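**Student:** Test case, fold it:
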Amino acid sequence: MSEIREGLRIGILGLQGSYKAHEEMFKSLINSYTLSVSIIKSTSQLVEIDGLIIPGGESTSISLLCERSNLYEPLRNFVNEGNPVWGTCAGLVFLSKYVSQVKNGGQKFLESMDIKTERNYFGSQKDSFEVLIKTPCLKGKKPFRCLFIRAPVITAVDQDKVEALAELEKSGKSLIVAARQENKLLSTRSSLTIHVGTSTF
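**Tutor:** Down below sits the predicted model:
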């Protein structure tokens, strides 16, 4: 974990979803690494952070609340300026350029990553499951145990721009569950921890 920069300031989008759980996880690292964590709910806070996490939750609600809070364009600019961003679950959907199974009336996405995503790919909550996921990008690391609850998957990527970091074999299909494009990292579940550029989320 030596790639974590000293004094790294991590922001977690706190409009809806599991931002508190993400905050607790990062705060547990403070004793080991010099970093700070804050919940982001306004545009002015974006200038105070080095990297952003968009957590799991409900992607339609996150999108709507971003627009109501006038955060949509500032967030998009933050991502496109090259700042490290990690989208987990609903955050993955929100960062995707193409999304299937969009709710009636549509929703607005940041469209910052050249992937196609399918929401709630595995079905309802009763279809949840745990599985060990191999991550070849983390050499020498044991497989991660991941829990999939109404999770999305990445169904297609622009192979010239996007690197698939982890895949899940399910019902005879190979499904991408983590990917990276430049400064952007996506995982279908937040239990998967991956290196992003010079920072580790």
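
**Student:** contacts and neighbour counts: CA atoms only from here.
**Tutor:** Fine.

**Student:** quick one: which helix or strand includes the residue nearest the centre of the chain?
**Tutor:** Residue closest to the average C-alpha location in the chain (C-alpha atoms, centre = their mean): residue 87, at 1.4 Å. Applying DSSP states H and E as the criterion places residue 87 in strand 85-88.

**Student:** re earlier: distance of the residue nearest to the centre of the chain relative to residue 17?
**Tutor:** When C-alpha to C-alpha, to the nearest Å is the yardstick, residue 87 and residue 17 sit 12 Å from each other.

**Student:** what do these two both touch?
**Tutor:** 55-56 (C-alpha atoms under 8 Å, 6 or more residues apart in numbering).

**Student:** who touches the strand holding residue 87?
**Tutor:** Contacts with strand 85-88, where a contact means C-alpha under 8 Å, 6+ apart, come from 51-56, 79, 92-95, 183-190, 201.

**Student:** compare with the first, here's sequence two:
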Amino acid sequence: MAVGVLALQGSFREHIACLRKLGVEAVEVRKAEQLEGLAGLIIPGGESTTMAKLAEHYHLFPSLREFGASGKPIWGTCAGLIFLADKAVGQKAGGQDLLGGLDCTVHRNFFGCQLNSFETQLPVPALVSEEGGPSSFRAVFIRAPAITEAGPSVEVLAEYTLPSNFQASALDQVEGQEELQKVIVAVRQKNLMATAFHPELTSDMRWHRYFLKMVNGGKNLECRKESSMMGLPQVKDLPIFREADHLSFDNDFDQG
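**Tutor:** Now for the predicted structure:
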């Protein structure tokens, strides 16, 4: 079984490292013909407008839409979530082409700029029920989108409760903002799955296992021996950011 990763831009190498860590053949996809024979596809995080322009330049959109319409599973992370949404707000001037398929509205830059990136222990009951393990997942949000509205056919896999002091400008564009207390950050609809965060940047493989189960017809994948990781980033957790460490560093710097 081979799974493709759209390799136009973004964190495609990290996803490939995770797939190979699980013993799955991973294929970098840059041309339409490279989709042939694949059992599933991951659209990684990155810069969604750039990815869309490159996909248009290489005439990938018709083949990507055909791939999704065939029923083969597609998982979009961060920018990939924007790609799969039927509607996106907060777009740059001129917008971007979308693959669509997910009956939801996504705010392209809900959590703010790069400096507003964060990580959190995210409750993931839907993931735990399928894959077991800890009740939360270390979710890394990098200039992340969020789903502000989802249709009745969309299964919500995870939600993020907004802090009481949340001041994102995105709220100005969300209807009923005064009542918005949480946003959707992981969903599934038929053969499509999307997460607003980056599971490929952690050593917790449960989201990748969950997706591979979708690819394998709902059955757990019997992983082979680890594939070659030569030339790929190691799959390991980054140090956890702590505000106290940040303040300590600032104080040391100020004191020369």
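
**Student:** Can you find the partner of the residue nearest to the centre of structure 1 in structure 2?
**Tutor:** Taking TM-score structural alignment, the alignment pairs residue 87 of structure 1 with residue 76 from structure 2.

**Student:** so where is the helix ranked longest in structure 2 in structure 1?
**Tutor:** Of all the segments of type helix in structure 2, defined by DSSP state H, the longest one is helix 243-254. The counterpart of helix 243-254 of structure 2 in structure 1, counting by TM-score structural alignment, does not exist; no residue aligns.

**Student:** ok, and for that helix, which residues are buried?
**Tutor:** Neighbour counts using 16 or more other C-alpha atoms under 10 Å place no residue of helix 243-254 of structure 2 among the buried ones.

**Student:** and if you look at stretch 5-17 of structure 2?
**Tutor:** Under the neighbour-count rule (16+ other C-alpha under 10 Å), stretch 5-17 of structure 2 has 5-17 buried.

**Student:** Show only the entries of the residues you listed found in helices.
**Tutor:** Secondary structure of the buried residues of stretch 5-17 of structure 2 is defined by DSSP H; positions in helices are 12-17.

**Student:** What is the end-to-end distance of stretch 56-74 of structure 1?
**Tutor:** 20 Å.

**Student:** So which residues of structure 2 form helices?
**Tutor:** 12-21, 48-57, 61-69, 79-84, 125-131, 206-215, 243-254.

**Student:** hey, which of the ones you listed is tucked in deepest?
**Tutor:** Most buried of the helices of structure 2 by mean neighbour count (mean count of other C-alpha atoms under 10 Å) is helix 79-84; its value is a mean of 30.

**Student:** Contacts for it next, please.
**Tutor:** Among residues not part of helix 79-84 of structure 2, those counted as contacts by C-alpha under 8 Å, 6+ apart are 42-48, 52, 75-76, 88, 97-102, 106, 108, 145, 192, 194-196.

**Student:** and if we set it to 7 Å?
**Tutor:** Outside helix 79-84 of structure 2, the residues within contact range by C-alpha atoms under 7 Å, 6 or more residues apart in numbering are 43-48, 76, 88, 98-102, 106, 108, 194-196.

**Student:** Many thanks, we can stop here.
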